[in-house]
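K.L.:
pasted the sequence and its predicted model underneath.
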Amino acid sequence: MSVESMPEPGTTATGITEPGMNGPRRSGKGRRRKARSGRSKALLVTAWTAAGVVVLGGVGAGYVYFKLNGNLKSVDINQALGSERPVKVDNGSENVLVLGSDTRSGSNKKLGGGTDDGSARSDTAMIIHVYEGHKKASVVSIPRDTLIDRPKCTDTRGNTYPAASGVMFNSAYSTGGAACAVKTVESLTGIRMDHYLEVDFSGFQKLIDDLGGVTVTTTKKIEDSDSHLNLKAGTHTLDGKQALGLVRTRHGVGDGSDLGRIQLQQAFIKALVDQVKHVGLLTSPKKLYDLADTATKAVTADSDLGSVNSLMDFVDGLKGISSSHMKMVTMPVRYDPADPNRVVVAKAKAEQVWTALKNDRPIPASATKGTATGQAKGVVTAS
């Protein structure tokens, strides 16, 4: 019996409402103090690998389906947010909020060096806009250090949190979990998020190891003791630990800011997407299963994607998108004059980005020209 022929079991929505921590601060203009841990782990490759489950058939398919389905965690975003949301644009495009979460428990405690208190924070946030036809996408990274006005929100357990002004963007997740993060992004952009995906960084590390590593080229030496990373200039096949170090580092390259780290993350994701598309998954059923098992354990999705069948259908629509058809930008920001350790939204330029996505159009180059950068662009490239 094939996977597609099996009935889809119901899934139970779970709330993710652990308190988080504020990010590192920089003292003095142009300089940042040492980050406490700087964990950032992106990410969307989990969805691409989960698509491979569709080829699993034969006698064991029933067990495999229920095993992988049981791995998935889901959150009912729609119920928590209710009807006061941006209107869904019915033009064939989709908007997905992807968060990299730092759940400080279990294996994540060992990786992050935190206490096993079950708390969580989100250091990585990306809006993925999949254009009509699902042949290309734009990815907009939102810096965690951005000062924003957080709206009143309700989490998936029914707890309500008051609005707050001038707080860091990542406080939305640490305050009210996934639902408040989505509410904040929708308030910030005026764009409805059709889906939500969250990946924890211990799962990210194991996923890279299961893939056999990811090959990148560094144009400069990257050395950061905080992220346990020491790479000479040249081509490297990064294992899971090194890959996690690369997407975490903010001191090894650029100006030591979160903006520089985002540039490294974006370059790594492009390399990762291309490698996943060309890895020989179909020649090794065991490798395929190991990847799917890891991916489904690492991901939390909105309830519409909270089953293997739903996730596979969604991902199947993305498989035609290669890195050459992904435009990756950072939300237009400028350094806060009152605190150079923080950034604020460059509203006029950011509006160009949101308007383009609402109308399913490419993001214009003018939207990001002259905005704050992390000075790490081009340091890492796909090989």
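P.N.:
Now that the structure is in, tell me what you want to look at. Numbers count the residues shown, from 1 in each chain.
K.L.:
from here on, contacts and neighbour counts on C-alpha atoms
P.N.:
Fine.
K.L.:
show me what contacts the residue nearest to D149 when sequence neighbours are not counted?
P.N.:
The spatially closest residue to D149, leaving aside those adjacent along the chain, is S165, at 4.2 Å (Cα to Cα, 6 or more residues apart in numbering). Contacts for S165 (Cα atoms under 8 Å, 6 or more residues apart in numbering) come out as I148, D149, R150.
K.L.:
most neighbours, which of the residues you listed?
P.N.:
R150 (25 neighbours; other Cα atoms under 10 Å).
K.L.:
if I read this right, it contacts N170, doesn't it?
P.N.:
No: contact criterion Cα atoms under 8 Å: R150 and N170 do not qualify, at 9.9 Å.
K.L.:
so the residue nearest to D149 sits in a strand?
P.N.:
Yes: the assignment for S165, made by DSSP: H, G, I helix; E, B strand; the rest coil, places it in a strand.
K.L.:
off-centre distance for stretch 262-275?
P.N.:
Taking Cα atoms, centre = their mean, to the nearest Å, one finds stretch 262-275 lying 12 Å from the centre of the chain it belongs to.
K.L.:
and if you look at stretch 83-99?
P.N.:
Computed by Cα atoms, centre = their mean, the chain-centroid distance of stretch 83-99 equals 17 Å.
K.L.:
distance of the nearest residue to V345 once chain neighbours are set aside from V299?
P.N.:
Excluding its sequence neighbours, the residue lying closest to V345 (Cα to Cα, 6+ apart) is V333, at 4.4 Å. Look at V333 and V299: by Cα to Cα, to the nearest Å, they are 29 Å apart.
K.L.:
want to compare, so here's the second one:
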Amino acid sequence: MTGDGEDRRVGRRPRVLKAVGLTLAGTLVLGCAAAGWAYWHLNSNIKSVDINSALGDDRPAKVTPTPSTSQEAPLPTEAVNILVLGSDSRSGKENQALGGGTSTGARSDTAMVVHIGAGRTTATVVSIPRDTLVTRPSCPLESGGTTSAAYGAMFNSAYSVGGPVCAVKTVESITNVRMDHYVEIDFSGFAKLVDALGGVTVTTDEDIDDDDSHLTLKAGTHHLNGKQALAFARTRHGIGDGSDLGRIGLQQKLVKALLEQISSTNLLTSPTKLYSVADAITGSLTTDTGLDSLTELMSLGESLKGLSSDEVKTVTMPVVTAPSNPNRVVAKEPAARDLWESLR
């Protein structure tokens, strides 16, 4: 015989299972909603500039990808050139607190051409000294009209007078290399990225004491937080001869250290940390329209999964002291021309 107590338990079982099912369904819906919101938030973080439409066809030839016979959409494997700028933006309290100053506007404080070779397992990062005197071409303005061409202008003035479009056009003019993509990150974004990764470890061969960047370090290995890493990237007067070339050396050390930090951090095991890193990257990022979505950035990142920090070479565009100004430099020929030729 079955007792009344057991009958009641059997009767409750479907109700309990239904409640558990509803709870799981609700959790799944909330999880999907949270994931959808996170994707929307990260995607909307990214700012973009339509470089291709602004510059038209008057540009160096673009690398033609090899046709794929795969039925699935393959990851890109052709060589690609990306102009990466670090902007010392004056906008926003965070950038000002990190050294952006109180004036308006911005300059390209750091400029690197990142050449990723065919197969995407090797890369060359070429730094362009911001004090390089160049012929700055006439550039289209977003408001209409164009800037005037300038001879013997400082390289970083291109961004100041014409923004990302003029920065890209100037780089293409002096290198005759097509920039397939453009990426810009500002002060606060860089500092947030380093903090989200848990800091970055760098080694300096000499003491650093720079009143301008507010960084003091003894020679040796140090683990830096975001604010310190930014100061490290901006230091120039506290090392060597105080020129921009010394700062570039520190920036190249930092690039390698960041790549090593990213590769050693398994972000997939920590969704919270992964989101924090993604939010830091996208929150202060400006790209061309070919990289202005999370899907496109993820595709680029996935195509670089075979690229290790050991296969990233950092160099500086060969320069010599400018005859007209001992505080400026000009491209050293034919060495500079040969370097750019190797990236086409």
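P.N.:
Arrived safely. These numbers come from a predicted model, not from an experiment.
K.L.:
what does the residue nearest to V345 of structure 1 correspond to in structure 2?
P.N.:
Using TM-score structural alignment as the criterion, the counterpart of V333 of structure 1 in structure 2 is V319.
K.L.:
over to A348 of structure 1?
P.N.:
Per TM-score structural alignment, the equivalent position to A348 of structure 1 in structure 2 is P334.
K.L.:
ok, L291 of structure 1 next?
P.N.:
Aligned counterpart of L291 of structure 1 in structure 2: V277 (TM-score structural alignment).
K.L.:
that older thread, ok, the contacts of S165 of structure 1 in structure 2, which still hold?
P.N.:
Among the contacts of S165 of structure 1, the contacts conserved in structure 2 (both residues aligned by TM-score structural alignment, their matches' Cα atoms under 8 Å) are I148, D149, R150.
K.L.:
what helix or strand is the residue lying closest to L281 of structure 1 once chain neighbours are set aside on?
P.N.:
Distance criterion Cα to Cα, 6+ apart; nearest residue to L281 of structure 1, sequence neighbours excluded, is L288 at 5.4 Å. Taking DSSP states H and E as the definition, L288 of structure 1 sits inside helix 285-298.
K.L.:
same deal with K183 of structure 1?
P.N.:
With DSSP H and E as the test, K183 of structure 1 turns up in helix 171-189.
K.L.:
what range in structure 2 matches that helix?
P.N.:
Using TM-score structural alignment, helix 171-189 of structure 1 pairs with 157-175 in structure 2.
K.L.:
can you give the contact residues for the matching stretch?
P.N.:
Contacts for stretch 157-175 of structure 2 (Cα under 8 Å, 6+ apart): 49, 51, 54-55, 59-60, 83, 105-108, 134-137, 139-141, 147, 155-156, 177-179, 182, 337, 340.
K.L.:
on that earlier part again, ok, so of the kept ones among the contacts of S165 of structure 1, who is nearest S138 of structure 1?
P.N.:
Among these, I148 lies closest to S138 of structure 1 (Cα to Cα), at 22.5 Å.
K.L.:
list the contacts for that closest one?
P.N.:
I148 of structure 1 neighbours (Cα under 8 Å, 6+ apart): S165, G166, V167, M168, F169, V344, V345.
K.L.:
now do the top helix by length along structure 2 against helix 271-283, angle only.
P.N.:
Secondary structure of structure 2 per DSSP state H: the longest helix is helix 4-45. Computed by axes from the mean of the first three to the mean of the last three Cα atoms, to 10 degrees, the angle separating helix 4-45 of structure 2 from helix 271-283 equals 20 degrees.
K.L.:
how much does the lengthiest helix in structure 1 stray from structure 2?
P.N.:
For structure 1, the helix with the greatest residue count under DSSP H is helix 258-278. For helix 258-278 of structure 1, the mean distance to aligned residues of structure 2 following superposition is 0.6 Å (mean Cα distance after the TM-score superposition for structure 1).
K.L.:
and that helix, how far out from the chain's middle?
P.N.:
Counting by Cα atoms, centre = their mean, helix 258-278 of structure 1 comes out at 11 Å from the chain centroid.
K.L.:
where in structure 2 does that helix fall?
P.N.:
Under TM-score structural alignment, the match for helix 258-278 of structure 1 is residues 244-264.
K.L.:
any buried residues in the matching stretch, and which?
P.N.:
Under the neighbour-count criterion of 16 or more other Cα atoms under 10 Å, stretch 244-264 of structure 2 has 244-262 buried.
K.L.:
name the residues that touch that stretch?
P.N.:
So stretch 244-264 of structure 2 is contacted by 127, 129-131, 194, 197, 200-204, 229, 232-236, 239-240, 308-309, 312, 314, 316 (Cα under 8 Å, 6+ apart).
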